[in-house]
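Colleague: Let's see this in three dimensions:
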Amino acid sequence: MKAAAGQHQRRWRPGLRTRITVTFALLALTLSVLLSCFVWLMVSNYLISQRESTALRQTQVNILALERALQSRPGQTARVLGDLPHNPSTTILLYRFGDWYSSALEASPDRLPTELVDLVLDGTAATQRLIIDGDPYLAVGQPMGGDAYFELFSLAELDGDLRVLSLALPVGAAATTLVGAAAGRIATHRALAPLKSVNQAAAAIAQGDRSARLHANGDPDLTMLADSFNQTAAALERRVEADARFTADVAHELRTPLTTMLNSLELLLRQKRQLPARAHEPLELLETDLRRFERMVKDLLEMSRAEDGTDNVVLEPVTIGELVTRAADRAAGRPVTFVSPGAEELQLTVDKRRLEQVISNLVRNAESHGRGLVRVAVEPATDGVRIFVDDQGPGIEKERRERIFERFARGPGTETEGAGLGLAIVARHLSLHGGTVSVVDRPGGGARFVVDLRAAP
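Modeller: A predicted model of the protein is given here:
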């Protein structure tokens, strides 16, 4: 059983609304991630290329200025280099006539990559990004005659901008995902709103309102669904009405021959002593079957009246304990009723005939299908009365406890016992009183039918 329960749990699937919401969220996440990656590549490449272009232009300007200054002031390379205007975040290094010169005292040619220096000294301009003391720099090298000019540009500001961008894009992706999930939730609420109408219409039909229909409200996408639903509901209504007419016709047709047979039976019973002994047993069997046939015809007539709307309810105040005791003891043929002291004087406004039939049907059901009636108990409830009908049978499986109150529902081993209308009539009569009937396990074994009747407000 535990394994089956585990399999059932593993087969759980989220609802349609949840699945659509998750789909929207995943779609938004996927698009936002792709867009973030695209934006990161485009922006980062653009910023880096712009910084390199700016560095190259500035380097060209500085080289021209340096060459003019060296022509006018030969032999003063270090002073000329120090006087050369440059950004505080940049450092200039000059290799001239075998010596190194720098615009800053802390700058050292050792910080330049050997490959870059060799490439520029060979007459090729080059750039390279590098890390100096943990900070990013862009090194630009330009040949200058037989000399080599190098300038180091700090990329710390650009690196900070890229870090901010790298944080902003995931935050934007997360926000987009949340917005997508919210949009999915709203979209599913609107898209699935028609299902609420379908559910309400189906529930109304299940509760007996066969006139319930589905309206498309001018929505062309729902017209086909509404038409199919309404056609199905109309076909079901016609089928139920036809079944009800058939039931009523059969019941009425059986009344006349049944009355004749019952009158003949009464005549035979009055003359039983005059009949030979071998005819007594067949007569008893005939009486049993005719009484059962009589109850079946009465049940059919009761159900037909319920279907055609002629089952008027006649309410009157009664002492509920006395009514239940009378109906239960008569149906069982022996005293079987216990009335709690708190319910002895309790009065309710009910239809006497219907409530007596409810008790009688439950008692006969316990006697026929529950291996014998144990007792009928009447107890007060918070807003009315509660009636228990206990039997000593094997009980009723949980999956069948709802179906046994349907018409023509019969349990295993009851193929020849009645037409399966007794409990359906019980549920019908109680619903007319605003009451309910249910089945639970009786303490000690067996089934317990529980009838709840509320006092009229």
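
Colleague: Please make it C-alpha for all contacts and neighbour counts, starting now.
Modeller: Fine.

Colleague: in stretch 440-449, what's buried?
Modeller: Within stretch 440-449, the residues that count as buried by 16 or more other Cα atoms under 10 Å are 440-442, 446-449.

Colleague: what does stretch 61-76 give?
Modeller: By neighbour count with 16+ other Cα under 10 Å, stretch 61-76 contains the buried residues 62-63, 66, 69.

Colleague: Turn these into a markdown table, columns for secondary structure and distance to Asp219.
Modeller: Shown next, in a markdown table, are the buried residues of stretch 61-76 (DSSP: H, G, I helix; E, B strand; the rest coil; distance: Cα to Cα, whole Å):
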| residue | secondary structure | distance to Asp219 |
| --- | --- | --- |
| Asn62 | helix | 73 |
| Ile63 | helix | 75 |
| Leu66 | helix | 79 |
| Ala69 | helix | 83 |
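
Colleague: JSON lines please, covering those residues and showing distance to Met303.
Modeller: Converted to JSON lines, the buried residues of stretch 61-76 look like this (distance: Cα to Cα, whole Å):
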{"residue": "Asn62", "distance to Met303": "107"}
{"residue": "Ile63", "distance to Met303": "109"}
{"residue": "Leu66", "distance to Met303": "113"}
{"residue": "Ala69", "distance to Met303": "117"}
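
Colleague: With respect to Val43, which of those is nearest?
Modeller: Val43 lies nearest to Asn62 out of the buried residues of stretch 61-76, by Cα to Cα, at 28.2 Å.

Colleague: So the closest one versus Gly146, what's the distance?
Modeller: The gap separating Asn62 from Gly146 is 17 Å, by Cα to Cα, to the nearest Å.

Colleague: and if you look at Phe153?
Modeller: Relative to Gly146, Phe153 is positioned 23 Å away (Cα to Cα).

Colleague: More neighbours: which of these two?
Modeller: Phe153 (22 against 13; other Cα atoms under 10 Å).

Colleague: Specify the local secondary structure of that one.
Modeller: strand (DSSP: H, G, I helix; E, B strand; the rest coil).

Colleague: And for Ser49?
Modeller: On the three-state scheme (three-state DSSP), Ser49 is labelled helix.

Colleague: all helices for this protein, in order.
Modeller: Remark: helices assigned in the chain by DSSP state H are 2-10, 16-72, 77-83, 114-121, 156-191, 193-206, 220-270, 280-308, 320-332, 352-369, 422-432.

Colleague: Run a quick neighbour tally on Thr259.
Modeller: For Thr259, the neighbour count with other Cα under 10 Å is 12.

Colleague: for it, what are its contacts?
Modeller: By Cα atoms under 8 Å, 6 or more residues apart in numbering, Thr259 lies in contact with nothing.

Colleague: this one next, for a side-by-side:
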Amino acid sequence: MATERHHGRWPRLRGLGLRGRITVVFALVALIVSALLALVAWSLVSSYLLAQREQTTLRQAVSGARILQRSLGSTSTSVPELLDSLPASIGAESLLYYGDRWYASSLDADPRTIPAGLRDVVLAGGPARQRVRVGESPVLVVGVPLGAEGAGAYFAVFPLTELDRTYRALSATLGGAAAATTAIGAMAGALVSRRALRPLQGLTAAARSIAAGRLETRLPPHANDPELADLAAAFNETASALQRRVQADARFAGDVSHELRTPLTTMLNAVALLRTRHDVLPPAAQEAVDLLEEEMDRFRQLTTDLLEISRVEGDSSPAREPVRIGELVRRTVPTVAGTDVEVTQGAEQLIVTGDKRRLERVVANLVQNAELHGEGCVAVRVSEGDGSVLIDVDDAGPGVPVEMRERIFERFARVAGDRVAGTGLGLALAQRHVAVHGGAVRVEDRPGGGARFRVELPAVTE
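Modeller: Sure, this is the predicted structure:
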């Protein structure tokens, strides 16, 4: 059962995150330390105040008992008058047991407030004191014998209301100090965790930048912190190795594609020659030529896309020029499909700074993907986002499963059940072109059914 409780508590603390856990730990440490200090302070101060109060009241009671002991039997003054003549203590009441009778300094003084045990001890000849509660008020009862056993006894009842109020004020002060210390500890934890985790924020941003395709991202060196310097150096080495590997792959794909262009051109010319003699060929040969021509067109497109990808990954700095994105989309879409383009009000003035050819290729690839794999492009819409321009390409297909919405932008990725011919590189190219422009492309469900590919690019208003 203890193990179950352990696993039930700590997962909630782990869910706070590292910064939250550091803050909570600082707050708990501050709370524990302040609580211990408050308890120690309370114990010391309350004990001191009570001891001082008891000593004061005992001295006053002994002084009063001596006065009565000297005066009783040696003066004609009555016992009540003797009690009234005693030095007055704030709020104190006097009781005298003398001659088997009780005398009181006021009508409020009641012998029944004196505990029986205390009374017996004092009447037996020994001084005593005891804290009791009379109604809702705490009092201190001090008893002093007037002589030998049976000679009588003097009792003083001192109120402790003022001391009780002091205790409450002290506890409130210590509790407030503990709460303030806990809050200060939490704030200190938040500040320390923010400062300590600041390098991790830079590492996170750099990792996200590399994941977005900006392989030239590096961490600055941390010369003043050996641990962070080692981390930055290891990260930069890993990023450099990854960049070299990607560039090598891109060069390899480009070299292969380039080497294929010559034999590809030869084969295309041969197919074109066969096409000119298509009518004189036997039916079986005509079918073979048709299949060969279709596959050669696909082979040509694949080679072109591979060359394009190798250029994109080899050069992540596109040409920069102002591009009115609404006009670019209107001009590009009809060349791929006969779909109308809607440009919302406000988006007409949006300008993207980037490579016009690459942006045209993004729009063309998305529309072509909708035509080939989405049962036709339904609509293309350009609208204004929060400091960005949005391009939505809607299709009439079955949509893209959630688990495929990231993978579909990888090279040669296909949705299960899609048997339409294609190179499998169109969406990968679009994603890379958008990434080098500082944007993002994603796929989501279209209202009413189908898929919606959304491109978001940083824009400036003219």
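
Colleague: Select, out of the helices of the first structure, the one closest to Val378 of the first structure.
Modeller: helix 320-332 (6.5 Å).

Colleague: in the closest one, what counts as buried?
Modeller: 320-322, 324-329, 331-332.

Colleague: same check, this time on stretch 167-180 of the second structure
Modeller: By neighbour count on 16+ other Cα under 10 Å, the buried set for stretch 167-180 of the second structure is 167, 170-171, 174-175, 177-179.

Colleague: distance from it to the first structure after superposition?
Modeller: Superposed on the first structure, stretch 167-180 of the second structure shows a mean distance of 1.9 Å to its aligned residues (mean Cα distance after the TM-score superposition for the first structure).

Colleague: residues in the first structure aligned with that stretch?
Modeller: Per the alignment by TM-score structural alignment, stretch 167-180 of the second structure matches residues 162-175 in the first structure.

Colleague: what's in contact with that stretch?
Modeller: 29, 32-33, 36, 40, 44.

Colleague: and what of stretch 32-44 of the first structure?
Modeller: Residues outside stretch 32-44 of the first structure that contact it (Cα under 8 Å, 6+ apart) are 162, 165-166, 169-170, 172-173, 176-177.

Colleague: now swap in stretch 215-223 of the second structure and tell me
Modeller: Counting by Cα under 8 Å, 6+ apart, stretch 215-223 of the second structure makes contact with 202-203, 206, 209-210, 228-229, 232-233, 235-236, 239-240, 242-243, all of which sit outside it.

Colleague: What is the distance between that stretch and the centre of its chain?
Modeller: 26 Å (Cα atoms, centre = their mean, to the nearest Å).

Colleague: from the chain's centre, how far out does stretch 425-437 of the second structure sit?
Modeller: Relative to the chain's own centre, stretch 425-437 of the second structure is displaced by 32 Å; criterion: Cα atoms, centre = their mean.

Colleague: Same question for stretch 244-264 of the first structure.
Modeller: In terms of Cα atoms, centre = their mean, the centre of stretch 244-264 of the first structure is set 50 Å apart from its chain centre.

Colleague: again, but for stretch 260-279 of the second structure
Modeller: 62 Å.

Colleague: Check stretch 131-142 of the first structure too.
Modeller: For stretch 131-142 of the first structure, the separation from the chain centroid amounts to 59 Å (computed by Cα atoms, centre = their mean).

Colleague: mind checking how far the aligned partner of Leu425 of the second structure in the first structure is from Phe293 of the first structure?
Modeller: By TM-score structural alignment, Leu425 of the second structure lines up with Leu421 in the first structure. Between Leu421 of the first structure and Phe293 of the first structure the computed distance is 13 Å (Cα to Cα).

Colleague: Over to Leu116 of the first structure?
Modeller: Distance, Leu116 of the first structure to Phe293 of the first structure, using Cα to Cα: 112 Å.

Colleague: quick one: which of these two has more around it?
Modeller: Neighbour totals were compared for Leu116 of the first structure and Phe293, and Leu116 leads with 19 against 16 (other Cα under 10 Å).

Colleague: Leaving out chain neighbours, which residue sits closest to that one?
Modeller: Distances taken as Cα to Cα, 6 or more residues apart in numbering place Ala126 nearest to Leu116 of the first structure, at 6.8 Å, with adjacent residues excluded.

Colleague: Pretty sure the one you found sits against Val120.
Modeller: Yes - when contacts are counted by Cα atoms under 8 Å, Ala126 of the first structure is listed as touching Val120 (6.7 Å).

Colleague: shared neighbours of those two, anything?
Modeller: Going by Cα under 8 Å, 6+ apart, residues that sit against Ala126 of the first structure and also against Val120 are 141-142.

Colleague: Have a look at the two and say which one is more surrounded.
Modeller: Neighbours per residue (other Cα under 10 Å) separate Ala126 of the first structure from Val120, with Val120 holding more: 22 against 17.

Colleague: Against Leu138 of the first structure, how distant is the residue most central in space within the first structure?
Modeller: Per Cα atoms, centre = their mean, the C-alpha nearest to the average position across the first structure is that of Gly15, at 3.9 Å. As for Gly15 of the first structure, its distance to Leu138 of the first structure is 56 Å (criterion: Cα to Cα).

Colleague: just Arg386 of the first structure next, same as before
Modeller: 90 Å.

Colleague: got it, and His369 of the first structure?
Modeller: Distance from His369 of the first structure to Leu138 of the first structure, by Cα to Cα: 95 Å.

Colleague: returning to that earlier point: just tell me what the residue nearest to Leu116 of the first structure corresponds to in the second structure.
Modeller: That one, Ala126 of the first structure, aligns with Ala128 by TM-score structural alignment.

Colleague: That match against Ala116, yeah?
Modeller: No - the criterion here is Cα under 8 Å, and Ala128 of the second structure misses it with Ala116 at 11.9 Å.

Colleague: residues shared between the contacts of the two?
Modeller: In contact with both Ala128 of the second structure and Ala116: no residue, using Cα under 8 Å, 6+ apart.

Colleague: measure the residue of the second structure most remote from its centre to Ala206 of the second structure for me?
Modeller: Computed with Cα atoms, centre = their mean, the residue of the second structure farthest from its C-alpha average is Ser76, at 85.9 Å. Using Cα to Cα, Ser76 of the second structure is found at 102 Å from Ala206 of the second structure.
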